[in-house]
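Asks: Need coordinates for the below:
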Amino acid sequence: MPDLSGKVAIVTGCASGIGAAAVRRFVADGAKVLGTDMDETRGAALCAETGALFAVQDVSDRAAWPQIVARAVEAFGRLDILINNAGMVSGAGIGDLDDDAMFAAWDRVLAVNLTGTMAGCRAAIAAMRDNPGGAKGAIINIASTTAIAPLPTDVGYSASKGAVRVLSKSVATWCAQHQLDIRCNTVIPGATMTGILEAAEQQTPGLIAAVAKTSPLNRLADPAETAAAIAFLASDECPFMTGAEMVVDGAALSIHPGF
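Replies: Model prediction:
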């Protein structure tokens, strides 16, 4: 089990799904955690349950990111880990909506999934450079298998998650070239029981069962399974691993679609 004792982490989108599982895992592994979410009720309850701190955050508000990072540093003295997990779907293919609705959906999903992730990376690096003992940290950005095999039914989500993959590599190489011991990696989850999927099931009954069949394992991932991969990347167990992608998809991307 990765040892996160004494490390300080920020986890966005902590109210449910992978974010909630990451908070639980990090606290269990010894980290001090600040969880953030727009859902104050569920986010605060999760953090109270686990002993983490909580802050309301809209990750697309780039001006607020330095304040979020400062809160973690003020509370715990440093920042070692950032998990950029918060995300949303647009629910629209390229020709599904009229222009006004399409571009509104596109702008919002990219603001959250991509600009929010970039702003988080930027604020975290600034704090990690000033850590006691020297620059050190780990950033894990959560993408999706749609970054590799995009959804025709959601152009904004697919495009934003594809961009997160490349963003992570750019961040990783910038830090490496500047001789900063700050790693940046991407986790690519497959079909996982998250709040987004639960909400979609209410609109489209049977969706969860259909999505489960996209994996040869014929099931969804438990968020805790993805959190385990995140914890490994956040730990000191893989110091040479940066700019990499860890796929946690139950082999969904490994099989020909006809089988």
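Asks: CA atoms for contacts and neighbours, from now on please.
Replies: Noted.
Asks: Quick one: the helices in the stretch 51-200 of the chain, in order.
Replies: With helices called from DSSP state H, counting those that start in this stretch, the stretch 51-200 of the chain shows them at 65-76, 99-110, 116-129, 155-177, 195-203.
Asks: Pull the number of nearby residues for residue 41.
Replies: Neighbour count for residue 41, taken as other CA atoms under 10 Å: 11.
Asks: Need the helices of the stretch 51-200 of the chain in CSV (columns: distance to residue 11 and mean neighbour count).
Replies: Shown next, in CSV, are the helices of the stretch 51-200 of the chain (distance: least, CA to CA, whole Å; neighbours: other CA atoms under 10 Å):
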stretch, distance to residue 11, mean neighbour count
helix 65-76, 11, 18
helix 99-110, 19, 16
helix 116-129, 10, 22
helix 155-177, 16, 21
helix 195-203, 16, 13
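Asks: closest one to residue 185 among those helices?
Replies: helix 155-177 (6.0 Å; CA to CA).
Asks: Tell me if residue 9 really is in a helix.
Replies: No: using DSSP: H, G, I helix; E, B strand; the rest coil, the assignment for residue 9 is strand, not a helix.
Asks: hang on, the earlier thing: switch the helices of the stretch 51-200 of the chain over to JSON lines; also include distance to residue 83.
Replies: Below are these laid out as JSON lines (distance: least, CA to CA, whole Å):
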{"stretch": "helix 65-76", "distance to residue 83": "12"}
{"stretch": "helix 99-110", "distance to residue 83": "18"}
{"stretch": "helix 116-129", "distance to residue 83": "9"}
{"stretch": "helix 155-177", "distance to residue 83": "12"}
{"stretch": "helix 195-203", "distance to residue 83": "17"}
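Asks: Here is a second sequence; please produce its structure as well for comparison:
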Amino acid sequence: MTVKAQPAYNAPSMSPTGLFLLPIPPNQQSPAATLISYISRSFPAELLPTFYLDHRLFVDTSSLLPNADLSQRKFTSILTLSHTPLSTFVGTSLPKDKSEFAEQASPVTLITIPFTAADTFTQLIGTKLQPQWMHRQSLVVENGMALSLRDGEWIVRIGDLKTPSRANQPSTLRAMALEVTYNASGPAAQDLETGGASIVSTEDETLVRGFSDSLTEAAGISLGNSRVLFRNTQSNRSADTVDWDLANLYMDMLRGNRA
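Replies: As a prediction, this is how the structure comes out:
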């Protein structure tokens, strides 16, 4: 099994991306179809490859003991995304320095494996490493929609986040996932040269949030109760591009959905 480790930082062309997770209460329908219908009617949209994700979360068993310090809880995520279909990301969070603020994300060690090895790797953690790691949650988006708007200026991905169906256990709808990327052409989104290049500027965050709100509010959907994270991600990626910032964005969001 080939494993690719995260390389030293090498600044590519970046695009500010917002990831929104809107919780869906039990016995309520997802607004995803309504939002997709509105966008399709209101914009000349180009259909992109189907949006999907598969996220498997493990937690270290020591943090489940009585009186354990939850701030030091570690997670391992196994993440497959339609954006980078040839690779599966494996990320393990490191314990926080106790001097860090509680709201700061834990640092993550991130590698990739071939997507064909995801099931084998999951089985390895769930069996051979079971004394150290316990399966916490699996979430999937299946058959989501990805659209390019305004000649690629905006990329929107929409899908229902669910628990996967298993024997005698039906799938459960958890949230609507909305990813919005602004493919800006100005210097603010390209050729960033600092180690903080993944951090979205206040101006770009406001821009992405404003566009997202304009779409959802016009469709009669409120994002007021949603969780949202922002990250600069690679623009114009190919199928074999490894976008570490994109993986971190999704892992941070999906870990937080359970942590």
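Asks: Need the TM-score between these chains.
Replies: Taking TM-score structural alignment, normalised by the length of the first structure as the basis, the two superposed chains have a TM-score of 0.29; 134 aligned residues with a CA RMSD of 6.3 Å.
Asks: re the thing from before, out of the helices of the stretch 51-200 of the first structure, which comes closest to residue 22 of the first structure?
Replies: Of all the helices of the stretch 51-200 of the first structure, helix 195-203 comes closest under CA to CA, at 14.2 Å.
Asks: just checking, next helix/strand downstream of the closest one?
Replies: helix 207-212 (DSSP states H and E).
Asks: Would you tell me what the next helix or strand after that next one is?
Replies: Past helix 207-212 of the first structure, the next helix or strand by DSSP H and E is helix 223-234.
Asks: packing partners for the very next helix or strand once past that following helix?
Replies: Remark: after helix 223-234 of the first structure, the chain's next helix or strand is strand 245-248, criterion DSSP H and E. Applying 3 or more CA pairs under 8 Å, 6 or more residues apart in numbering; DSSP states H and E, we find strand 245-248 of the first structure packed against strand 181-189, helix 223-234.
Asks: Verify the contact between residue 56 of the first structure and residue 41 for me.
Replies: No: applying CA atoms under 8 Å, one finds residue 56 of the first structure not in contact with residue 41, separated by 9.7 Å.
Asks: what about the helices and strands packed on strand 245-248 of the first structure, which gets the closest to residue 76 of the first structure?
Replies: helix 223-234 (17.1 Å).
Asks: that older thread, residue 45 of the first structure: which of the helices of the stretch 51-200 of the first structure is closest?
Replies: Comparing the helices of the stretch 51-200 of the first structure by CA to CA, helix 195-203 comes nearest, at 15.5 Å.
Asks: deepest of the helices and strands packed on strand 245-248 of the first structure, which one?
Replies: Comparing those by mean neighbour count (mean count of other CA atoms under 10 Å), strand 181-189 comes out on top with a mean of 25.
Asks: ok and that one relative to helix 155-177, angle-wise?
Replies: For strand 181-189 of the first structure against helix 155-177, the angle by axes from the mean of the first three to the mean of the last three CA atoms, to 10 degrees is 160 degrees.
Asks: Find the nearest non-adjacent residue to residue 255 of the second structure, please.
Replies: residue 57 (7.2 Å; CA to CA, 6 or more residues apart in numbering).
Asks: Distance to residue 164 of the first structure for the helices and strands packed on strand 245-248 of the first structure - can I get that in a markdown table?
Replies: Listed next are these as a markdown table, based on distance: least, CA to CA, whole Å:
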| stretch | distance to residue 164 of the first structure |
| --- | --- |
| strand 181-189 | 8 |
| helix 223-234 | 16 |
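Asks: That'll do, ta.
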